[in-house]
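K.L.:
Requesting a structural model of the entry that follows:
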Amino acid sequence: MKRTKVKIQIQPAGTLIDDHTIMLSDALVKKWKIPTQSSLQLRFGSAKHEVKVVPLPQAGALRIHDSIAAKWGLAQGIPLCLHYKSSTRTIHIGPLISVMVSRVHAGAPERPFGNVTAFCREMDDACRLYGAAVFFVTPDEVSGSGDTVKGWHYAGRWIKRTFPLPHIIYNRLTSRRYENRANVQHFIRHAKSQQQTILFNEKYLNKTEVFDALRKESGLPIYLPDSHLLHNRQLLKMMCTKYSTVFLKPITGSLGKGIIRIKRQTDGSYMCHFTNLNGSRKQTFGNLQQLSNYLSPKIKKQRYQIQQGLTLISVSKRPVDFRALVQLNETGQWSVTSIVARTAGNNHFVSNLARGGSLSTVREALARSNSSATGGGALKLRRAALAIAKGIETQVPGHFAELGIDLAMDTQGKVWLLEVNSKPSKDDNTPLPGARTIRPSIKKVVQYSRFAAKF
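P.N.:
Predicted coordinates:
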């Protein structure tokens, strides 16, 4: 498809054009073979309006009446992609992207979205760069009916306006509680049915679902540590007998919350480390039965994935893992945007930045590690990340356009999958110093949105 960008010009009321006339650069009228002085349809998201086209000498401009701009949430000077479908006599402008965020802080006009406000500004900048429009919506502002939605956009300051149903919904809700609210699900279903809106990233993943799905995909079991949904004491005892170290991970957890590490000691006792805000709390149990008795109430209250412990490479005796950000690109193909090494903080056995971990480049971490078997490690990590993303797409229901894939390397140089996150934290993936203002990860979201919406 040909792609054209136009700059929106808003014509005030009382001027020569009325609300059923648009003016489009003469060169674009000729390029797209758009008929003039006859009725066509102009579309932006779910909004549509009957118009006639008048050629305009000015290059790269689309001039519309301010009443239409006000109804559609269009701002003066924004660039949008445009294409014309002769079969339906329709001019499409867009894409229109809605980003679902958890909340708005009404009393903080400079940071209305809290710690994701900078991300929202970057999304706006990226949309202006690539010719798209974006607004931000919270669970409190959506419903399952109507052709419009109220949201926030940036025009020198944050403004609340009404927009049509979008081409794309980018789900950045930060909890399952928000995601599963009835009005949010109704809004998503309504947008999909009324506007064929494309939704990503569709849902949170749980650890059991991911590991069970990836076992079915040829070539991926080599990356999977022995891992099971912990449903009874017998499985706990079997795994603790089979491996000297095991991890219990809440299947719906994030940021390292609630992880339990169990290490078998040489005298047959078991030492448990429980993550908490200050590091980890440890407790020793004389035998497997005592351990099982203590953990049994926890297992009944919280669903855990029990996973084989690995002997990971470390830097200064602190374990290292790797976060790969894998995204669909401008042609709809999976590509690795970035991989960073994360080294656990002091008194922690998980590497999340929220728990004191630190970032470095993959090359630096491998060079400083305690293993000489890390040769070619960067390439191994990239291959594993791409293969796992493709496996998720094939085996897990849902539309995911970006995945945070946590990988590890053991002291023998073998790559392992730790977990997959369908809502990778923008803080966790902050690039190392020297990056440009708009992160590559955010550019890719907009580029893929343009591809998915057929712009």
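K.L.:
From here on, just use CA atoms for contacts and neighbour counts.
P.N.:
Fine.
K.L.:
so Leu62, which of the three states?
P.N.:
strand (DSSP: H, G, I helix; E, B strand; the rest coil).
K.L.:
And the one 5 residues further on, by the same measure?
P.N.:
Of the three states, Ser67 takes helix under three-state DSSP.
K.L.:
For stretch 428-440, buried residues please.
P.N.:
For stretch 428-440, the buried set under the neighbour-count rule, 16 or more other Cα atoms under 10 Å, comprises Asp428, Asn429, Pro431, Ile438, Arg439.
K.L.:
Also this sequence, please, to line up against the first:
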Amino acid sequence: MRKRYTIEIAETSKLIAYCPQELLQDKILKKIAFGSKAVEVDFVPHPKHENSIVISKEIQKYLLFPNFSIRLHVFVEEQVLHIGPLVGIFTAGFTPFPLRPIGDRTNFFSKLLSVKSNVGAIPFVFGEQHINWEKGTINGYFYHDNSWQSLEVPFPHVIYDRLPNRKSERNPKLAKVKETLQKDYLIPWYNPGFFSKLDIYERLQEDDSVTIYLPETHPFTSFSLIEGMLSKYGHIYLKPINGSLGLGVHQILYDKIQVEYYCRYQDHTGVNRLRKFSSIEALFQTVFAHRNLDKMIVQQGIHLLRHEQRPIDFRIHTNKDDAGEWHVTALAAKIAGRGSVTTHARNGGEIKTAAEIFEKEECRLYTEKLVKAALLLSKSIENNMEGFIAEIGFDLGIDKHGNVWLFEANSKPGRSIFSHPELRDFDQLTCKLSMAFAVFLTEQSILYPEDVIKW
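P.N.:
This next block holds a predicted model:
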């Protein structure tokens, strides 16, 4: 069973660490480690202090240990006492402003780092420009006592990927940092990479436990594919393979009686449009004249549940905890804006709790279905994708027959649902578990390094 200890600093220049007797029983300890730094020390028992470890000022200086008075986890392996975890959160978009070091995302990161005492970890935010490769240290941003400060620390036990977008992910300099820290320094990296809609669909199709949740989806190849799916479903969606925030999504509808085609989308000025065409060719020549259709997918249209005549879908967050187990950490309904093709807030969408739009028994039934689907899908994605995945944001729909459908899985989910007053506690919960998983991954990397490296 894991235990946490307060790390105290003693005013002495000797390399001495005072530990509870239980840590020294039947063990020979020679080193103390924090992140990538380790130093040989003399371990001395101190039976009066069962819940604390006292290290000298000299050890603190050598380990670059920030004294934040947090009860941290301790892992013992091969005569080394590891304290931590030290968690690096890798991102981009830093500013020169001390009060807002990560620009508009500063508030999110301050919430994420504020769970450190609760979780028992020391997290910090850094970018490629903060790494000193020669010294093996990072000048990271820490949030402590409601203020930001920059401190030099060792390379961390684990790294949580919070790159803001696909453009930053494709940046060769950032990709090189990621590769070097993973392969040369063997630092486990969790939640790496943005998901591709088509890639997720194709991988999940191999898992029989989740295929019931997958709408028919194909890469765009021809008008005949569109015609065939319109004949089958009545309406379809065209989406960018690597899109986000509902940008570039088009709904195409077919009226069999009038033999007319309709296209609902948001134009470049942000206006929701619904246009009518006499043929599919005319529709594409007008609406998609300047679009690269090779980067689009065609997806089955679903007749969704509605609230006040507007379609509803659901955002469900799942996170892994400090035991490596999946949990649903947030669930919200998103109601489409008038005339909008998506439920995103930027298109006039509204966020509600399930209890606000469904009767009690209906709410219980739909919540159970969504939770079951989200957990099954999380496990399937984890099993079928590379790397350590510990957080997913799902966009799920429920059709008029009560069936659940997966529209999208996001490895770096947006947080707009937490603007709802009744969902703010869940905002805190998702932050807590994002950091709690770092404890699990650190423990695995110390105790079973060969298993972690295989990933």
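K.L.:
Confirm for me that Leu62 of the first structure is in contact with Lys7.
P.N.:
Yes: using Cα atoms under 8 Å, Leu62 of the first structure makes contact with Lys7 at a distance of 6.0 Å.
K.L.:
which one of the two has more residues nearby?
P.N.:
Leu62 (25 against 20; other Cα atoms under 10 Å).
K.L.:
What's that one aligned with over in the second structure?
P.N.:
Mapped onto the second structure by TM-score structural alignment, Leu62 of the first structure lines up with Ile53.
K.L.:
got it, and Thr275 of the first structure?
P.N.:
With TM-score structural alignment defining the correspondence, Thr275 of the first structure maps onto Gln266 in the second structure.
K.L.:
give me every residue that touches that match.
P.N.:
Gly248, Val249, His250, Asn272, Arg273, Ser340, Val341 (Cα atoms under 8 Å, 6 or more residues apart in numbering).
K.L.:
That one and Ile417 of the second structure, how far apart?
P.N.:
Gln266 of the second structure is 21 Å from Ile417 of the second structure, where distance means Cα to Cα, to the nearest Å.
K.L.:
Could you do Val371 of the second structure as well?
P.N.:
For Val371 of the second structure, the distance to Ile417 of the second structure - Cα to Cα - is 17 Å.
K.L.:
Gln300 of the second structure now?
P.N.:
The gap separating Gln300 of the second structure from Ile417 of the second structure is 26 Å, by Cα to Cα.
K.L.:
Which of the contacts of Gln266 of the second structure ranks first by neighbour count?
P.N.:
Val341 (26 neighbours).
K.L.:
what does that residue align to in the first structure?
P.N.:
Looks like Val341 of the second structure aligns to Phe349 there (TM-score structural alignment).
K.L.:
residue boundaries of the helices in the stretch 1-150 of the first structure?
P.N.:
In the stretch 1-150 of the first structure, the helices defined using DSSP state H, counting those that start in this stretch lie at 26-32, 66-72, 117-130.
K.L.:
Please identify the deepest-packed of those.
P.N.:
Per residue and on average, the most neighbours among the helices of the stretch 1-150 of the first structure fall to helix 117-130, with a mean of 19 (mean count of other Cα atoms under 10 Å).
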